[in-house]
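Participant: this one's structure only:
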């Protein structure tokens, strides 16, 4: 491509080459630019890791798999999504092919004993388990309880109801997960629970 043509197509082609040649990506983002976010998408589609530092929010977002991108996209505003869609090629935009055959997560869910996946079956037990975890103030216990409830209800259904990626939910609600508070709220809402507060005893 002619380097004198410093238009969008030139820079887009350059960015595609960079994504293809890079081992991983580190981007500094103004929270608005679709071009910078699009570079993350290109790396994700190439199976590479990327870190996007959101300057206005003062936080870094790590992308290790397609599910991380889908979660990031779901949390973005309409203007960002529109800008990304206008700039991305069809190949870049469309997610990886989804097979009707069960994936590894489905296979694990199908083969694992029911009591390992969802030890709390009734609504009363689900509610009690969540309240007990919340009362401890232990973030790990809360995530574990929420993960048990989500798996009991069906992670695919929770993903549809929350608009979050199923793979991302599995990671976020795993034993080592560290979900964002917004994700916790969305999952709680999806399972029919809500947070309330009471004054702590002196």
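Facilitator: Looks like it arrived, so ask away. Since the model is a prediction, treat every value here as computed from it, not as a measurement.
Participant: Could you use CA atoms for every contact and neighbour count after this?
Facilitator: Noted.
Participant: Need the distance between the two termini of stretch 147-162.
Facilitator: Distance across stretch 147-162, first residue to last, is 14 Å (C-alpha to C-alpha, to the nearest Å).
Participant: got it, and stretch 106-116?
Facilitator: The first-to-last residue distance of stretch 106-116 comes to 15 Å (C-alpha to C-alpha).
Participant: now stretch 149-158
Facilitator: OK, stretch 149-158 end separation, C-alpha to C-alpha: 10 Å.
Participant: how about the strands in the chain?
Facilitator: 24-29, 49-54, 59-63 (DSSP state E).
Participant: Deepest in the core, which of these is it.
Facilitator: strand 49-54 (a mean of 18; mean count of other C-alpha atoms under 10 Å).
Participant: before we move on, the earlier item: just so I know, which of the strands of the chain lies nearest residue 162?
Facilitator: strand 59-63 (19.6 Å; C-alpha to C-alpha).
Participant: contacts for that closest one?
Facilitator: Strand 59-63 has contacts (C-alpha atoms under 8 Å, 6 or more residues apart in numbering) with 40, 44, 49-54, 68-69.
Participant: hmm, try it at 7 Å
Facilitator: 49-54, 69 (C-alpha atoms under 7 Å, 6 or more residues apart in numbering).
Participant: for stretch 150-158, same thing?
Facilitator: 117-118, 166, 187, 190.
Participant: re earlier: please produce TSV containing the strands of the chain, extended by distance to residue 110.
Facilitator: Shown next, in TSV, are the strands of the chain (distance: least, C-alpha to C-alpha, whole Å):
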stretch	distance to residue 110
strand 24-29	34
strand 49-54	29
strand 59-63	28
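Participant: for the ones you listed, which one sits closest to residue 133?
Facilitator: Closest among those, once you apply C-alpha to C-alpha, is strand 59-63, at 27.2 Å.
Participant: The closest one vs strand 49-54, what angle?
Facilitator: Angle of strand 59-63 versus strand 49-54, following axes from the mean of the first three to the mean of the last three C-alpha atoms, to 10 degrees, is 160 degrees.
Participant: ok, structure two:
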């Protein structure tokens, strides 16, 4: 059954972590509304590409302009079945918005599926929803997760963690595992019994 999913994005969110789940969730039939505080449908957020090139931390390069398809001020969060929180630098300032934090709390209070990747853990900790939960995040966010009462799972960059309604991963290399786990929590079934043949 198709779900209505909210994605909270922001300027300099990670490019892959914004674009890929937005497109993949639509590809399997879900409706995804991407919003950003103080922006309207049709406006864009700038993204950043975070890469792992052997340095002590990720490198950052300009990404694409990502078009929002809904207006933050117009949404009714109770109409959404699930929430997606991309990582990157956006969570750092989005967590200062009380309405964003209130929306995040709604999904946890109602036990709706939530997918968060990389630095999105900063939104979860600011919303005070990780106490007693197991989750992954970009390793630099581990102290925040633990200070907020969560258990930080130190997993490979290609893996994800599911704890009830919450699906998390450390960064975009985990997309196959993270999105597959989120689809499982959503109850989405993909029929592989009739593969495409050449």
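Facilitator: Yep, that arrived. Everything numeric here is computed off the predicted structure, so don't read it as measured data.
Participant: What does the TM-score come to for these two?
Facilitator: Remark: TM-score between the superposed chains equals 0.25 [TM-score structural alignment, normalised by the length of structure 2]; 83 aligned residues with a C-alpha RMSD of 5.5 Å.
Participant: For residue 84 of structure 1, find the nearest of the strands of structure 1.
Facilitator: Nearest of those (C-alpha to C-alpha): strand 24-29, 14.0 Å.
Participant: That closest one - contacts with which helices or strands?
Facilitator: Helices and strands touching strand 24-29 of structure 1, as assessed by 3 or more C-alpha pairs under 7 Å, 6 or more residues apart in numbering; DSSP states H and E, comprise strand 49-54.
Participant: Please repeat the previous calculation with a cut-off of 10 Å.
Facilitator: helix 8-21, helix 34-45, strand 49-54, strand 59-63 (3 or more C-alpha pairs under 10 Å, 6 or more residues apart in numbering; DSSP states H and E).
Participant: can you pull out the helices in structure 1?
Facilitator: 8-21, 34-45, 66-75, 78-87, 90-93, 104-111, 114-117, 123-136, 139-153, 155-162, 166-172, 181-190 (DSSP state H).
Participant: can you list the ones you listed in JSON lines and add distance to residue 27 of structure 1 and mean neighbour count?
Facilitator: Formatted as JSON lines, these follow (distance: least, C-alpha to C-alpha, whole Å; neighbours: other C-alpha atoms under 10 Å):
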{"stretch": "helix 8-21", "distance to residue 27 of structure 1": "12", "mean neighbour count": "14"}
{"stretch": "helix 34-45", "distance to residue 27 of structure 1": "7", "mean neighbour count": "22"}
{"stretch": "helix 66-75", "distance to residue 27 of structure 1": "14", "mean neighbour count": "18"}
{"stretch": "helix 78-87", "distance to residue 27 of structure 1": "16", "mean neighbour count": "15"}
{"stretch": "helix 90-93", "distance to residue 27 of structure 1": "18", "mean neighbour count": "13"}
{"stretch": "helix 104-111", "distance to residue 27 of structure 1": "31", "mean neighbour count": "12"}
{"stretch": "helix 114-117", "distance to residue 27 of structure 1": "38", "mean neighbour count": "12"}
{"stretch": "helix 123-136", "distance to residue 27 of structure 1": "36", "mean neighbour count": "15"}
{"stretch": "helix 139-153", "distance to residue 27 of structure 1": "29", "mean neighbour count": "21"}
{"stretch": "helix 155-162", "distance to residue 27 of structure 1": "28", "mean neighbour count": "18"}
{"stretch": "helix 166-172", "distance to residue 27 of structure 1": "21", "mean neighbour count": "20"}
{"stretch": "helix 181-190", "distance to residue 27 of structure 1": "23", "mean neighbour count": "17"}
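Participant: Next, format these as TSV and append distance to residue 28 of structure 1.
Facilitator: TSV is the format used below for the helices of structure 1 (distance: least, C-alpha to C-alpha, whole Å):
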stretch	distance to residue 28 of structure 1
helix 8-21	15
helix 34-45	8
helix 66-75	15
helix 78-87	16
helix 90-93	21
helix 104-111	33
helix 114-117	39
helix 123-136	36
helix 139-153	30
helix 155-162	28
helix 166-172	23
helix 181-190	23
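Participant: Switch the helices and strands packed on strand 24-29 of structure 1 over to a markdown table; also include distance to residue 182 of structure 1.
Facilitator: Listed next are those as a markdown table, based on distance: least, C-alpha to C-alpha, whole Å:
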| stretch | distance to residue 182 of structure 1 |
| --- | --- |
| helix 8-21 | 30 |
| helix 34-45 | 21 |
| strand 49-54 | 17 |
| strand 59-63 | 14 |
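Participant: related to what we said a few turns ago, ok, so of the contacts of stretch 150-158 of structure 1, who is nearest residue 136 of structure 1?
Facilitator: Looking across these and measuring by C-alpha to C-alpha, the closest to residue 136 of structure 1 is residue 187, at 19.4 Å.
Participant: what's near enough to touch the residue nearest to residue 179 of structure 2 when sequence neighbours are not counted?
Facilitator: With C-alpha to C-alpha, 6 or more residues apart in numbering as the criterion, residue 179 of structure 2 has its nearest non-adjacent residue at 7.1 Å, and that residue is residue 21. Shown in contact with residue 21 of structure 2 (C-alpha atoms under 10 Å, 6 or more residues apart in numbering): 7, 27, 32, 84-86, 115, 172, 175, 178-179.
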